Structure formats: C-alpha cells, structure tokens
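Chemist: Have a look at this prediction, sequence included:
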Amino acid sequence: MRRMILACLVLAAADVSGAEFSIRRLAPEASLARSGAVRVDHADLLYSTQFVATGEGPLSAQQQELLDRLAATLQSAGLKFDDIIKLNLYVRNEQDIADITAELSRRFNSSALPAVSWVVTTLPAADARLALDFVAAHNPAQPPLKLPESKAGQRLLSLIPAATRARAFISGQAEKGEGTVADSTKQTMASLFRTLKFLEMKPADVVQVKVFIAPMTQVQDSLGAVQAAFAPGDCPPVVFVEWKSPSLPVEIELVAATSEPQPFGRPVVEYLAPPELKHSPVYSRIARVQSPATIYFSGLYGSQADPDSEAELRDLFAQTKTLAEEAGSDLRHLLKATYYVSSKGSSDQHNKLRPEYYDPARPPAASKAIVTGVGRPGRTITWDMIAVPKGK
C-alpha cells in the first residue's frame, strides 16, 4: 500500500511538472477594468486576506494607499498586478466605484484584466471607503512564491499548490449560539470544522474564511473567535462583509484544499452534504473538486435597470450560461456562487428561478447576503461564480 501511495505521488508530480500553465481572460471590458471571466489552468492559486484602506484622507488618498500596499504585498511574494485573476472590492459608497475603476484601469495591463466583483457595505475600519481581497495565479514552473510571514498568528496569503489533490468550497453555515457575534462565530466555526472532518480535511487545510456579519461594528469580536478556533495554529486569511440579517449574527463559508492522495474514481466535481445537514435542490453544502482548471466570474448584472423583475434574473442566468460555455463549462459545473441582493423582491425572484436553471443533484455551493448595495445604480442583485470545465 505504501509503495502504491508513493507511486501515485510520483505520478501526480510528473503530471503537474508536464502540465501547461495558462490564463484565459474572457469578455474583457476595459471601461470596467475587468474581464467577464478568467480561466486558469495548472496554476498555483494564492488567496488573500481582506486589505482595508487606512481610513485617512479623501478617496484618492485611500485608494492610492491601499493599492500601493497591495502592489508591495504582491511584489514581496514574487507577483505583480497582472497575476491577479479575481478581485473582490468592497466600498462604503456606490458613487466611489467610478473613481476606483479608473484607478484600477491605470494599474492593470489592458490585456490582463481580472474578474471583478463589487459590494456596497460597511467596512471593518470606521472611516475606510475601500477594501479588497484577491485570488492570484502563479506558474508552478517558475521560482516558488515567497509568502509573507504571519503577523500575530494571522496569515495574509494562503497558497493552493498546482499539485493539490482536492479543493472544497463549503457553503455558508450559521449557528446562533447565545446570540452574540462572538459566540455565534465560535459555534459556527465548530460546525464548519465538523464539515471538514466529514471531508477528511483538517483546520490547517483551510485557505480562506469569509464571514457575513451583522453588525460590522462587532468585527473584532468575530475575528477574535475565528483566530481562537485555529489556535495554536496560524489563522488563514479572513474576509468580512456586513449583511442584513434579522436573526443571525454571522454566516461563515470556507475554502479548503488538501494535497493528500484521493481515492481513485472520484468525479471531477462532487456535490456533498454532511449527514446532519439537509441537501437542497438549489445549493449544495459542499462542492469538492479535483481539477487542474478553475474559472472565476466577474459580478454580473442585469442588462437593463428593471429591479426585482423576472427578466433581470433570466438575463443574469443567460449571461452566466454564455460565459461558462465560452470558458468550456456549463451550469452543471458551477462550484461556488455568491449572491448579493439589496431587495426582497430580487431575492424572491432568485429563489423562484433557481430550480429551473440548476440540476437539483448538482447545484453550486452558495451563500446569499442581503447588503446595502450591489455595486451598480438601479440594480438590486449581482452574483459571481466559480466553475470548472465540463467533465464527469
């Protein structure tokens, strides 16, 4: 058995070393400083923590400071702006988006635009007007990346090597606990760790934690509980988004990855649920994937300002389908969906239409959050997706 495992590892290493790294940027929109989707094959993937502007000075000063800090972090790891394949941006004011987009256009090469998503939300720093997190790609045939050291037990960046055997996207889970943000975070992390155990993964395999929190003023209590869950090990990168929930202080989702050999015969994507959690026909509790390719979508919007309408939602599904097909995928190979809504009408229409578009045996893992705004005037819903090319 040991010889078989070693042989599998040698073969896996040979496959990766001989694989071809590539990045395809689909449907670029220079005016929006984004690509509609980005497909990356045979790459090391780097997930970041949330970078928040210092909150000092006007928007121009804040975005300059934040993007300079981002550039320095990338450079220290051996990367540059054009290596970013997915950029998630969080703003306090929707009217700031145009100025930030113009600055992004100056920073990125027009032929290397990332997939981009926007959310209007309260930010972790009181006076900050901008925050972000990213996914970057690295060619494993190039010199290895140099990840920055953890600070106070907190990692800024997490690496998923190209040789990784399996990745898992775990949908948002929520435990009310005693009703406080701190205890809800603690209990939810315990629930997520039980899900990791179901996957035969461990806390050290977690690449990124995303917390939907209400209210954002309690962010330090939640962060402390997340860090305590991983202690004495380092805490992975953490991202916070304020959501409007009447009853749940937090919902938390995870990205995890393992290099442990996987059983033969597993499909490219598995849509799973631990025994204690119900399966839903419109979202999966877990999407586990074994694929050397990943497709990241930009946040999509209806083409017409017709909020809360069925037409707006159908247009979004049509756009998703078109981009997926252009990248070699389809709606049956979506891994992860993040839905942001700012009105009950859009949320209700979305719930109504999802069963029509998703295969009930394989809907994507997902989180849905009611937020202040979705990043475009006259729109009340946006979503971004992660997918893999079509396979078994």
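Modeler: Thanks, I have it. Numbers count the residues shown, from 1 in each chain.

Chemist: Going by C-alpha atoms from here, please, whenever you check contacts or count neighbours.
Modeler: OK.

Chemist: And whichever strand or helix holds Leu46, what's buried?
Modeler: For Leu46, the host element (DSSP states H and E) is strand 44-48. Buried residues in strand 44-48, counted by 16 or more other C-alpha atoms under 10 Å: 44-48.

Chemist: so where do the helices sit in the stretch 101-250 of the chain?
Modeler: 181-198, 219-230 (DSSP state H, counting those that start in this stretch).

Chemist: this is the other structure I want to compare:
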Amino acid sequence: MHWRWFRGRKEASGTFRSRHGSCAVNGGRPTGRACRWESRRPVSWRLLAAALFAACAVGLARCPAAEEKSTGATAGKAAESSLEYVPLDAPAGMSQAVIVQGFPLVHTRQLLPVDRQGKLVGEGSADAQIEQVLTNLDALLKDSGSGLDKLVRLNIYALSPSTVTRVLELLSKRLGATVRPAVTAVLTPMTERGALLAVDAVAAAAGGDQEVVLKRSEAVAGQKDCADAAVLPVGGVAYLSGQPDEGGLTESAVARSMTGLMKTLGHLNLAPTQVVQLKVFLRPATSAGEVRREIQKFFPGQLTPPMVFVEWLAAVPVEIELIAQWPISGPPGENVEYFTPPEVRPSNTFSKVALVRTERQIYISGLYARVPSRGEAQAKYVFQQLQEILAKTGSDMRHLVKATYSVSDDDAARWIDRTRPLIFDPMRPPAASKLMVHGVGMLGRTMTVDMIAVGSAR
C-alpha cells in the first residue's frame, strides 16, 4: 500500500488547483493547464495512523430529528432558494450542518453586550449580557433584510463554556423549533472590558443586489465609517486564508498583513468594495481599536467591512483572514477551485485562497470529541465525524472550502497537523486558519474544528 500524492507545477503568475490538476493564471484568470503527475512512496506511519483512524471511527448517534431536514424560504424566492437545517446528533437548538442555496448572506461584525449608546449592559450577569447580545443581533439582522429565523451560523466568543451553553438555551427561546443554526464557540478575552461574551453571525437575506452591500445600522451602537453588516450577493465567494506578520503588534505589522491580503485580491481581480468580512486574530484583545483604525486605512471612501476579533496565543501577534464576493463567470466547472498567489509557497494542508463557484454552501458546526481525551483521540473522532457529516450533506473531503482549527494546547495542535495530511487531497486542501486560543467551547476538550464545504456533485 502506498500513500498517493498529487503535485502540480507552479506557474509564474500563480496557480489554480482543481480536481483535474493545476492551471496557470495571469491576473487571477486561468490561461492554461499545467502538468500534473503522481508519485508513490511508502509512508508506513501514515498508513498505520490511517488504519487506526478507521478502526476507531465511531458512528454518529442518531436522534429522531436527524432524519427530518427543515427547509424554509423567503416568500417570493425562486424554488431553488432553500435554507436546510440538518440536526443529526446536535444538541437542541442547533444543527451539525446547515445547507443554504440561492440566498444573499448577511455577515455581521462582532457584537458586544452594549446598548444603543455603547454602554455595557448587565455587568457581571451572563444572562443579562446574553439577552442584550441577542437583541442586538436580532435588530441588526432585521435592519439588513434578515432575522434570527434565517440564521445560518452563529459564532460565539465567551469567557467560559457555561456561557456558551447558556447562549444556546436563551437563543432557542427566541427561535422556532425548526430554526437550528450551525454554531461555533471559542474562549477568548473580550475587546470590551467587563463583557462576558460576543457573537457574530451569518444569515439568509432577501434582496437581489449584484454587489456587496455594506450597512451601518442605527439599531446598534457602532464605529463611525465601519459597517455593522455586509450582504453577500447570491453567487460565488472567495475565502482568503489568514496572512500573519511577524514582529510587534504595531501599525506597520497590521499594515503588512493587510497589504498581503490586498495583493491577493489584486491577483483575483477583486476590489476592496467586494470584501464582506475581516476576521482578526491578535494579542492582546484590547488592541482591537488600534488594529481597527489601521485596517480602515485600506478602505478609503467606503465603509470598512464588518470585523471580528479573537485573541490568540501565538508567536505571531496578528493574522487577518478575509471573505469576499467572487462573481461566477465562464462555463460551468468545479464547485470550488484553489488558488496560490505567485509569491506564496503552496501547502498540502491548506490553500491560500478557496474560490466557491456555486450558490450552495454547507456550514458545519464546531465539532468536538464525544468524551474528554488526549489530542490524538480527539483528532480521530472529530475528523471521522466531519467525514460522516459531509457524506450526509452531499459533500466529501475533496470539497472543503474554509476550515478553522481552534486548539488550546500543544498536543491538540500537533494532532491537527499530523491528521490533515492523512485525510486531505494535497491538491485540494481548504483555506484555513489554525489558532491557539484560551479554550474551546466545551469542558474537557482542547480542540474544535468547524468547516464550510460545497457539494461534491456539479
């Protein structure tokens, strides 16, 4: 038995990768097919790990709701527009996966428990702060043509796992029984002193705009010249992996990271007006204001897209990832393509850019091991669970688009790194960020993995 590797030759202006191999690009558009070949070599430890991985696979527990997929659509939408919740064995109030097709998608900024004047609400009270955050989210989504009843994914940032659990309990009281978003959670200090949590969200929306709509909402307290939400039109999406910068957390470090992202957008022939959201990993969290002001300089003459901040524990003080509109053009092709800028060395475990060429995306909740364990056992269970969810939603490991790996110790980080080469096609890894955080959203766990995927069928 041999592990199969696929390699593609990098061309002068960057490389696109798809299931058929690699093709050279000039200015972000394909210009010709590059060569592709296979080499085989024994990798005994990988085969042993893969065998153990399969032997230790545990089937997902079934609940009655797992066989019932809830579908909703906005009145007046075409039949192909759908929002489908796939609970599987997820706790009440959430789904393991949500499949959305044919809807514009609202991406919010990170929302804190503050009132419309920007003052912290419910200091020391988790319930009061959760209710305020959910009220802010509800108001912002309604102001953006959506609502809590159209939630696709909710990302929770908290100081403790108990707060994460309580968010889901209080959210379920505001939602109908059939509204079950995908949910992710990490533990991180907040950008606002005294805040116990923050959230951001993705939700289906109404509207037929062809361009990204950035919105500053009067329904919530916000920053001047910064968007509270962005509406991504129906169509393609570009996911740009985080671009770290070494050195101190200074204005120049943030500027260099943003300059790299803008250069990648240029390779793709995309403009700053097409950016939908920026996610910033930084330390300390209290530096968010300084980072925000530096990022604003890259969006002159327009609202700065929604921003999210997470404190991470890394030697590199700042990393920024980005979501942008990717207008679909040309004949039908792969549902996802992968792009490597010419100045960047390709990786077999993550892509610098994943380009979605379909209106159908699959949002997968943060996955955890069933029981507390060491990093190896957690990785085996989490990635096996991921494969099973993908199979149930019409996707597979070759159609992953965006991954986030959150770990809270070195053992978990090590096993994320060891497992990815075993299960990913090295020509088709997702865009990704791996971050060391203060904790993940479940007691006794040190790793969580969340994903966005597309269907495996064209």
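Modeler: Nice, thanks for sending it over. Just so it is clear, the model here is predicted, and its values are computed rather than measured.

Chemist: Give me the TM-score for these two chains.
Modeler: Once the chains are overlaid, their TM-score stands at 0.89 when taken by TM-score structural alignment, normalised by the length of structure 1; 369 aligned residues with a C-alpha RMSD of 2.1 Å.

Chemist: ok, residues contacting the strand holding Leu46 of structure 1?
Modeler: Applying C-alpha atoms under 8 Å, 6 or more residues apart in numbering, the contact partners of strand 44-48 of structure 1 are 133-140, 156-162, 207-208, 237-238.

Chemist: for stretch 295-302 of structure 1, same thing?
Modeler: 34-40, 85-86, 115-118, 312-313, 315-316, 319-320, 327, 376, 379, 381-389.

Chemist: that older thread, got the buried residues of strand 44-48 of structure 1 as CSV, with distance to Thr180 of structure 1 columns?
Modeler: Below are those laid out as CSV (distance: C-alpha to C-alpha, whole Å):
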residue, distance to Thr180 of structure 1
Asp44, 38
Leu45, 35
Leu46, 32
Tyr47, 29
Ser48, 27
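
Chemist: would Ala287 of structure 1 count as being in a strand?
Modeler: Yes. Ala287 of structure 1: assigned to a strand according to DSSP: H, G, I helix; E, B strand; the rest coil.

Chemist: With adjacent residues omitted, what lies nearest to it?
Modeler: Among residues not flanking Ala287 of structure 1 along the chain, Tyr271 sits closest, at 4.7 Å (C-alpha to C-alpha, 6 or more residues apart in numbering).

Chemist: What of Ser35 of structure 1?
Modeler: Nearest one to Ser35 of structure 1, counting by C-alpha to C-alpha, 6+ apart, is Pro28 at 3.9 Å.

Chemist: wouldn't Glu94 of structure 1 be in contact with Arg376 here?
Modeler: Yes. Between Glu94 of structure 1 and Arg376 there is a contact at 7.3 Å, judged by C-alpha atoms under 8 Å.

Chemist: coming back round to it: relative to structure 2, what is the average displacement of the strand holding Leu46 of structure 1?
Modeler: On superposition with structure 2, the mean distance recorded for strand 44-48 of structure 1 (mean C-alpha distance after the TM-score superposition for structure 1) is 0.9 Å.

Chemist: matching residues in structure 2 for that strand?
Modeler: Mapping strand 44-48 of structure 1 onto structure 2 (TM-score structural alignment) gives residues 104-108.

Chemist: Then stretch 354-363 of structure 1?
Modeler: The aligned range for stretch 354-363 of structure 1 is 420-429, by TM-score structural alignment.

Chemist: Report the distance from the matching stretch to the chain centre.
Modeler: Centroid separation for stretch 420-429 of structure 2 versus its chain: 18 Å, with C-alpha atoms, centre = their mean, to the nearest Å.

Chemist: same thing with stretch 30-43 of structure 1?
Modeler: For stretch 30-43 of structure 1, the distance to the chain centre is 14 Å (C-alpha atoms, centre = their mean).

Chemist: That stretch: which residues count as buried?
Modeler: 30, 32-43.

Chemist: ok, now stretch 241-259 of structure 1?
Modeler: So, applying 16+ other C-alpha under 10 Å, buried residues of stretch 241-259 of structure 1: 241-245, 248-258.

Chemist: Which ones among the residues you listed lie within strands?
Modeler: Secondary structure defined by DSSP state E assigns 241-242, 250-258 of those to strands.

Chemist: could you dump these to CSV with distance to Lys151 of structure 1?
Modeler: Formatted as CSV, these follow (distance: C-alpha to C-alpha, whole Å):
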residue, distance to Lys151 of structure 1
Val241, 22
Glu242, 24
Val250, 25
Glu251, 25
Ile252, 22
Glu253, 23
Leu254, 21
Val255, 21
Ala256, 21
Ala257, 22
Thr258, 24
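
Chemist: Between the residues you listed, which sits nearest Ala71 of structure 1?
Modeler: Checking those against Ala71 of structure 1 with C-alpha to C-alpha, the nearest one is Val241 at 22.9 Å.

Chemist: now the aligned partner of the closest one in structure 2, nearest residue through space, not along the chain?
Modeler: With TM-score structural alignment as the criterion, Val241 of structure 1 lines up with Val310 in structure 2. The shortest distance from Val310 of structure 2 to any non-neighbouring residue, by C-alpha to C-alpha, 6+ apart, is to Phe281 (4.9 Å).

Chemist: In contact with the residue mapped onto the one you found from structure 1, which residues are there?
Modeler: In structure 1, the residue matched to Phe281 of structure 2 (TM-score structural alignment) is Phe212. For Phe212 of structure 1, the contacting residues are 240-243, 250-252, 369, by C-alpha under 8 Å, 6+ apart.

Chemist: Any chance of those residues in CSV with distance to Tyr90 of structure 1 as columns?
Modeler: Formatted as CSV, the contacts of Phe212 of structure 1 follow (distance: C-alpha to C-alpha, whole Å):
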residue, distance to Tyr90 of structure 1
Phe240, 10
Val241, 8
Glu242, 10
Trp243, 12
Val250, 18
Glu251, 18
Ile252, 17
Ala369, 14
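
Chemist: and which of those is nearest to Pro363 of structure 1?
Modeler: Nearest to Pro363 of structure 1 among the contacts of Phe212 of structure 1, with distances taken as C-alpha to C-alpha, is Ala369, at 17.7 Å.

Chemist: If we ignore the residues flanking it in sequence, what's nearest that closest one?
Modeler: Tyr340 (5.1 Å).

Chemist: Can you give me the separation between the one you found and Val211 of structure 1?
Modeler: Going from Tyr340 of structure 1 to Val211 of structure 1 by C-alpha to C-alpha, to the nearest Å gives 14 Å.
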